[in-house]
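*Asks:* Based on what follows, work out the 3D shape:
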Amino acid sequence: MILTLIVACEVGFWMAILTGLVVRYPLRRPRLGAALLVSAPVIDVVLLVLVATDLLRGGTASWQHGVAAIYIGFSVAFGHRVIAWADVRFAHRFAGGPAPVRLAGVSYTVACWKDVARTGLMVVIAGGLTWGLIVVANDPVSTAELLVNARILGVILVVDVVWALSYTIWPKRSPRASAAVES
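*Replies:* Below you'll find the model as predicted:
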């Protein structure tokens, strides 16, 4: 049941973003498009309430509850960036906006480290939500599986740090520099 709710909220989140961008650019209704984009985080609140309600009613915590916490943490930490990424592409395609900038070198490395900070925020939020779900359920036996989230979040953070570190050591080349080296 919870997995179905997570999938429905994920689909709803992306539909709100896609609909908001379509309404904003091709249909040229920027205010309505912005309202639809703002509705995307409301879907996360709905998911959080549904998951907490399930545990309050005596549901046994499972990996799906943990995924819900991670999903909400991701949405909060990365949601604005994801929307901005899509917005630039829609503006370029449908409203004559500037082409998206492809980062390379130091600018790409800096972006990677900013993502590490966002991932850290996601870990804090998802960890806090997981802890909150454990407290709300108030049953250590039924919530034991949620403790796996700590390891999952740790792996996610370590992978992101290694990713950023690799681009610090070996910066990403610009497409033009890569073409010149291959010639």
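*Asks:* contacts, neighbours, all on C-alpha from now
*Replies:* Fine.
*Asks:* Stretch 96-116: which residues count as buried?
*Replies:* Residues of stretch 96-116 classed as buried: Ala104, Tyr108, Thr109, Val110, Cys112, Trp113, Asp115, Val116 (neighbour count, 16 or more other C-alpha atoms under 10 Å).
*Asks:* now stretch 113-128
*Replies:* 113, 115-127.
*Asks:* the strands in this structure, which residues?
*Replies:* Ranges of strands within the chain: none, based on DSSP state E.
*Asks:* Now do the helices in it.
*Replies:* Assigned by DSSP state H, the helices in the chain fall at 2-24, 30-56, 63-95, 105-137, 148-169, 175-182.
*Asks:* Please generate a structure for the following sequence too, so the two can be compared:
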Amino acid sequence: MNEIGKFFAENPMAAVIAAGEIGFWVFIAAGLAVRYVLRARRASAVLLAMVPLVDVVVLVATVLDLSAGGRPGFTHGLAAVYLGFSVVFGPGMVRWADARFAHWFAGGSRAVPGGGAAGPGRPSGPAPPPKRQGREKARHEWREWAKCLLACGLAAAALLAAIFAIGEPERVAPLWAWFPRLGSVSVIWLFAGPVWEELFGKGEREEVRP
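*Replies:* Now for the predicted structure:
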């Protein structure tokens, strides 16, 4: 624990990013729990509205740190990447969690204490979407990769904004180093996601089967 505390003390932006990620899921879990367990939709809406503010806090903390003379480093670049991916993938994560909370806490097929499924008379929430298969899964993988490109583009824009705002080549080298990393993420995602599914998935074989 001392080593972790020392790391965060020496890298405050890493602490901000970690707190942002924790806050992201805390607000989602709290908002959905309040909606489906306590049936307080207004309070739930307020908590879920706080989710995008986590990104704002990370952005403001990054700007303040650099404005105060902080030396741009790995964690500042990581903050830009976090923002890009959080903005693009965050809404989908909320929808994913919402579908499961609606199913679990509105009854659905969850078990009740003592064994068995939810009993008669209990509300039944809609089941989450079934697992994608065939061409639908391949199309989904292509869409997710397109979202990856958008997230990388937003992160690159944030990095460029910081680079030109600082304007000192010797200080911004760690930020430039993030561009090949973003390219690597895009390429790896391409081959591990849609290309893999097209080559080794069951999509085409399932559709041509009589």
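*Asks:* ok, back up a step: closest one to Val45 of structure 1 out of the buried residues of stretch 96-116 of structure 1, please.
*Replies:* Closest approach between the buried residues of stretch 96-116 of structure 1 and Val45 of structure 1, by C-alpha to C-alpha: Asp115, at 23.3 Å.
*Asks:* now for His65 of structure 1: what does it line up with in structure 2?
*Replies:* Matched across to structure 2, His65 of structure 1 falls on His76, judged by TM-score structural alignment.
*Asks:* Quick check, its match in contact with Val16.
*Replies:* No. Look at His76 of structure 2 against Val16 with C-alpha atoms under 8 Å: they stay out of range, at 10.3 Å.
*Asks:* neighbour-wise, which of the two wins?
*Replies:* His76 (28 against 20; other C-alpha atoms under 10 Å).
*Asks:* how about that one, what does it touch?
*Replies:* Met13, Thr62, Leu175 (C-alpha atoms under 8 Å, 6 or more residues apart in numbering).
*Asks:* repeat for Leu157 of structure 1
*Replies:* Leu157 of structure 1 makes contacts with Val116, Thr119, Gly120, Val123, as judged by C-alpha under 8 Å, 6+ apart.
*Asks:* could those residues go into a markdown table alongside distance to Ala40 of structure 1?
*Replies:* Formatted as a markdown table, those follow (distance: C-alpha to C-alpha, whole Å):
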| residue | distance to Ala40 of structure 1 |
| --- | --- |
| Val116 | 23 |
| Thr119 | 20 |
| Gly120 | 22 |
| Val123 | 20 |
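*Asks:* among those, which two are most distant?
*Replies:* Farthest pair in these, by C-alpha to C-alpha: Val116 and Val123, 10.3 Å.
*Asks:* Count the neighbours of the alignment partner in structure 2 of Val136 of structure 1 for me.
*Replies:* Val136 of structure 1 maps onto Ala165 of structure 2 when the alignment is built from TM-score structural alignment. By other C-alpha under 10 Å, 11 other residues sit near Ala165 of structure 2.
*Asks:* Contact partners for Ala165 of structure 2?
*Replies:* So Ala165 of structure 2 contacts nothing (C-alpha under 8 Å, 6+ apart).
*Asks:* what do you get for the one 10 residues further on?
*Replies:* Taking C-alpha under 8 Å, 6+ apart as the definition of contact, the neighbours of Leu175 of structure 2 are Pro72, Gly73, Phe74, His76, Gly77, Leu159, Ile163.
*Asks:* if you set the cut-off to 7 Å instead, what comes out?
*Replies:* Contacts for Leu175 of structure 2 (C-alpha atoms under 7 Å, 6 or more residues apart in numbering) come out as Pro72, Gly73, Gly77, Leu159.
*Asks:* Val88 of structure 2 too?
*Replies:* Val88 of structure 2 is in contact with Lys147, Ala151, counting by C-alpha under 7 Å, 6+ apart.
*Asks:* For it, give its distance to Gly73 of structure 2.
*Replies:* Separation of Val88 of structure 2 from Gly73 of structure 2 (C-alpha to C-alpha, to the nearest Å): 24 Å.
*Asks:* And Arg35 of structure 2, by the same measure?
*Replies:* Arg35 of structure 2 is 40 Å from Gly73 of structure 2, by C-alpha to C-alpha.
*Asks:* neighbours around the equivalent of Val49 of structure 1 over in structure 2, how many?
*Replies:* The alignment partner of Val49 of structure 1 in structure 2, by TM-score structural alignment, is Val60. The local packing of Val60 of structure 2 (other C-alpha under 10 Å) involves 12 other residues.
*Asks:* now swap in the one 3 residues further on and tell me
*Replies:* Under the neighbour criterion other C-alpha under 10 Å, Val63 of structure 2 is assigned a count of 14.
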